[in-house]
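# Whatever this is, show me its structure:
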Amino acid sequence: MTKQKVIALFPEASYGAALNCIGIAQQLRGQGARPVFICHENFRGVFSEYGFAEYSLASGAGDGQVDWNAFINRHKGAFQQSPLEQISSYVAPTWDAIVDTAIRAEEPLKRLIAQIRPDAIVLDNVVMFPAVANAGVPWVRVVSCAETEIPDPLVPPYLSGCGAKKGADWDVFEARYAREVAPAHRRFNGFLAECSLKPYPAGQFLEASSHLNLLLSPEIVRFERKQPLDPQKFVYLDGCVRNEAPYPMPVFAAGNDKPLVLTSFGSLGAMDVAMIRRMISVFATLPFRFIVNAGPWRDDYSHIPDNVLLESWFPQPSVVEKSTVFIHHGGNNSFCEALYYGVPSLVMPYCWDGHDNARRAEETGTGLKLDRYRWMETELADAIASLAGDKAMHTRLKDNSLRMQAAAGVSKAAKTILDLL
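Model prediction:
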């Protein structure tokens, strides 16, 4: 009998990457492989809930963990700044924390890989872990952030929120980015050298895999490239949406016949309670039903309008599928889920590649962008109504949805990984 292939998936400690990898693992399991997860201690239980074996990095000083909730609390003032201003106030400190994560995780990660003995490793992260590169088996890079993560002269700078047409703003952003992240990058290159790996070019923390690279970016929002990616090593998945349990639609106190608007800013964005309260006060005046992801801050709300329901957690793809508009932060999973189900996005970004996806939604006619904090009540109300009533956009998105679903990105991901072996 053919030995069952063991595929170790190692997503970063964020729900976006974790849930994206779960979608791929579901298909790997369906195609006869044995997917297992390497995870940080604070993500234990996330993968076992879907029936996958978990291997947790050792707890204590060597676990490589960063308390991202505490990190966000310390830096949340930066979310009211422009992407250019965030380079020094948020992006550079984030890269410092990410480098710390990689350094502290190295030894426990080497031990886990030796214990698992995988046939391949799938890395969904923004930083290289040398233990993965030195494991002696093929490794796959998953780009579950925006496509801007893979640079090209025709693609706007990563994290910039710049438009697709190159202008002086590209050069200004790139120069400041290179200057501000240089200390973290030098430290990271020193770490790579200690692990017998070559240094990376300035500003780069993860290289392309020589084996296989998987990009979520759907065709409808994809950039033209001056240097086309090798299709044998760079595979576009046209979104990569996991299978989730059905979501039984709850009964609202009012408006049960009205269109549904989903609002979810991700696991970290949900802590912005004051901003979401302000949004809810607008929701109360509109002829829609609203489901709002409140995360663990559900009890911080009172006086909930009859047409609003707060949830601490829900199977997001199953709710997106039932929605008329999806308000989100521009996280790549959320953006891809909206496109996968043909739902317009109202993107209110606050950091990282959310800025890139917000701009891309406007440029490609797949949604609208709204400043996360500098909006008038009428602007928010008008944006929701405009997206809900734009029949031409809905028709175009539904046609695109059929193409994305036919592309079966998660199945393609699993097949290309197994073809490596």
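
# okay, CA-based contacts and neighbour counts for the rest of this
Will do.

# got the residue ranges for the helices in the stretch 101-250 of the chain?
130-133, 168-194 (DSSP state H, counting those that start in this stretch).

# Distance to residue 83 and mean neighbour count added to those, as JSON lines?
Converted to JSON lines, the helices of the stretch 101-250 of the chain look like this (distance: least, CA to CA, whole Å; neighbours: other CA atoms under 10 Å):
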{"stretch": "helix 130-133", "distance to residue 83": "30", "mean neighbour count": "20"}
{"stretch": "helix 168-194", "distance to residue 83": "9", "mean neighbour count": "16"}
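
# Next, format those as JSON lines and append distance to residue 307.
Shown next, in JSON lines, are those (distance: least, CA to CA, whole Å):
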{"stretch": "helix 130-133", "distance to residue 307": "48"}
{"stretch": "helix 168-194", "distance to residue 307": "42"}
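
# now the other sequence, so there's something to compare against:
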Amino acid sequence: MARVLFVTISAEGHVNPTLGLVKQLVDNGEEVVYMCLEEYRARLAQTGAQFRAYQLDEQVFRELGFNPTEFKHPLHFTDFMLRGIIELHLPEILRQTENDSFDYLIFDSLFGWGGAILGEKLGIPTVCSVTNFAFTEPLSRMVEVFDAGDLDVEALYERVATTAQSIAREYNVALPAIEDITSQYGHLKIVFTSREFQPDADKLDDSYLFIGPSITPRLDAPSFPLEQLRSQYDKVVYISMGSILTKDLEFYKLCFEAFQDIPAQFVLSYGKDTHLGSLGNSIPPNFMAMPYVPQLEVLQQADAFITHAGMNSTSEALYYDVPLVMIPLSSDQPIVAKRVEKLGAGLVLDRSQLTPAALKSALLQVLNEPSYKKHAKQIGDSLRNAGGYKEAASRIMSLFSKV
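Sure thing, here's the model as predicted:
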């Protein structure tokens, strides 16, 4: 069997989808060394993988000024990948693996060109883990997703080009075109969605393997009184803005005002690092507000999901046929939300124009019009039938594993 190096970034939406695949590879006899930040050690240990932590210099990260809610141009994302991921992490990953040998590498797509550099320096084939939609065209052409405003694009381009040239010299590798830095490199790309949900899937060749979301039990999920969800109401509505963008107290106030008279049980996950403060006194009686809930279990009971439209949360909701009210905030969320709305499984609201009346109207529409549930189920069927992490492990091992 083979020895595998798995490298990903420290984000829930990038780590959680890989857990089932890693465990399946281990169960199939592969030796997996998984590298991520220390906070994910316990979670990865449950898969049977060997965990190694790389360090994140948070001071350096803050000095770089990266905030996904403030990306105004595709080059901001390229800059983030170069300076916030490749420059920061590649030296330590290579240092920790210099006396090791591996048979193949699986790396997160946010490493982009950095994953190709790792594979070249280690001399092994590569697999790209794509936990968002796969790019069907260069990110540089997706300008409509961003709001450039008065950004000095020329200065940003110069910084990106200078950083890329420096990295190419440092590792003695060929310098790609700027638009290719964010590409999904790899001999095989594992995409954690279905071809039906992926926009423009016909533009992607057979090196893209669509396996659907990796839905596995989370042993670190908190306890939750699931039996209380329908004790007073017939409908259940789940509200969560993800694991990063959870501290918008004004949004929670809007929810309390919008939904206090709707006869449904609302479950609000407001984030373990968020403090509701004085808002705690204004929580309506039809709300269960907690810092963290077992999302998969709650979604299985939910009739609608109000979300930021992060790829992970959206996929999990659709996997369980739950229609959505989406308030995208940053990154790829507008793209995900647009796709769900186009396929009829939810509605998109503009955060900058959000009012209690708009929130209430959208939720009632999703709850009361059967077409949203119908289309959510159609997408859910495609996700459940995509093959899952077992097929991904089998395909990877057939290509790269030792007999």
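
# And the TM-score between them?
Remark: TM-score between the superposed chains equals 0.84 [TM-score structural alignment, normalised by the length of structure 2]; 391 aligned residues with a CA RMSD of 3.4 Å.

# Residue 414 of structure 1: which of the helices of the stretch 101-250 of structure 1 is closest?
Between residue 414 of structure 1 and these, the tightest spacing by CA to CA is seen for helix 130-133, at 19.1 Å.

# what about that closest one, distance to the chain center?
22 Å (CA atoms, centre = their mean, to the nearest Å).

# same deal with stretch 156-170 of structure 2?
27 Å.

# Could you do stretch 394-412 of structure 1 as well?
19 Å.

# Thought residue 63 was touching residue 108 of structure 1, still the case?
Yes: applying CA atoms under 8 Å, one finds residue 108 of structure 1 in contact with residue 63, separated by 6.9 Å.

# of those two, who's got more company?
When residue 108 of structure 1 is set against residue 63 and neighbours are counted by other CA atoms under 10 Å, the residue ahead is residue 63, at 23 against 18.

# distance of that one from residue 406 of structure 1?
Distance, residue 63 of structure 1 to residue 406 of structure 1, using CA to CA, to the nearest Å: 40 Å.

# Alignment lookup: residue 234 of structure 2 to structure 1.
Counting by TM-score structural alignment, residue 234 of structure 2 corresponds to residue 258 in structure 1.

# what's near enough to touch the equivalent of residue 346 of structure 2 over in structure 1?
When structure 1 is aligned by TM-score structural alignment, residue 346 of structure 2 is paired with residue 367. Residue 367 of structure 1 makes contacts with 344, 345, 346, 347, 361, 387, as judged by CA atoms under 8 Å, 6 or more residues apart in numbering.

# How about residue 290 of structure 1?
260, 261, 262, 263, 283, 307, 308, 309.

# same thing with residue 316 of structure 2?
213, 215, 296, 299.

# Tell me which of those persist in structure 1.
On the basis of both residues aligned by TM-score structural alignment, their matches' CA atoms under 8 Å, what survives of these in structure 1 is 213, 215, 296, 299.

# Looking at the residues you listed, state which has the most neighbours.
residue 213 (29 neighbours).

# Show me what that one aligns to in structure 1.
Residue 213 of structure 2 maps onto residue 239 in structure 1, by TM-score structural alignment.

# Not counting residues beside it along the chain, what's closest to that match?
residue 216 (4.7 Å; CA to CA, 6 or more residues apart in numbering).

# Now do the equivalent of the one you found over in structure 2: how many residues are near it, please.
Aligned against structure 2 by TM-score structural alignment, residue 216 of structure 1 finds its counterpart in residue 192. Using other CA under 10 Å, residue 192 of structure 2 has 29 neighbouring residues.

# right, and residue 192 of structure 2 touches residue 208 too?
No: contact criterion CA under 8 Å: residue 192 of structure 2 and residue 208 do not qualify, at 10.2 Å.

# re earlier: residues touching the match of residue 234 of structure 2, list them.
287, 288, 289.

# I'd like to know which of the residues you listed are buried.
288, 289 (16 or more other CA atoms under 10 Å).

# nearest to residue 192 of structure 1, of the contacts of residue 258 of structure 1?
Closest to residue 192 of structure 1, out of all of these and judged by CA to CA, is residue 289, at 51.0 Å.

# Aligned to the closest one, what sits in structure 2?
Aligned partner of residue 289 of structure 1 by TM-score structural alignment: residue 265.

# Look up how far residue 178 of structure 2 lies from its match.
For residue 265 of structure 2, the distance to residue 178 of structure 2 - CA to CA - is 49 Å.

# Run through who's touching stretch 211-222 of structure 1.
With CA under 8 Å, 6+ apart, stretch 211-222 of structure 1 has contacts from 138-147, 232-240, 336, 360-361, 364, 400, 404, 409, 413, 417, 420.
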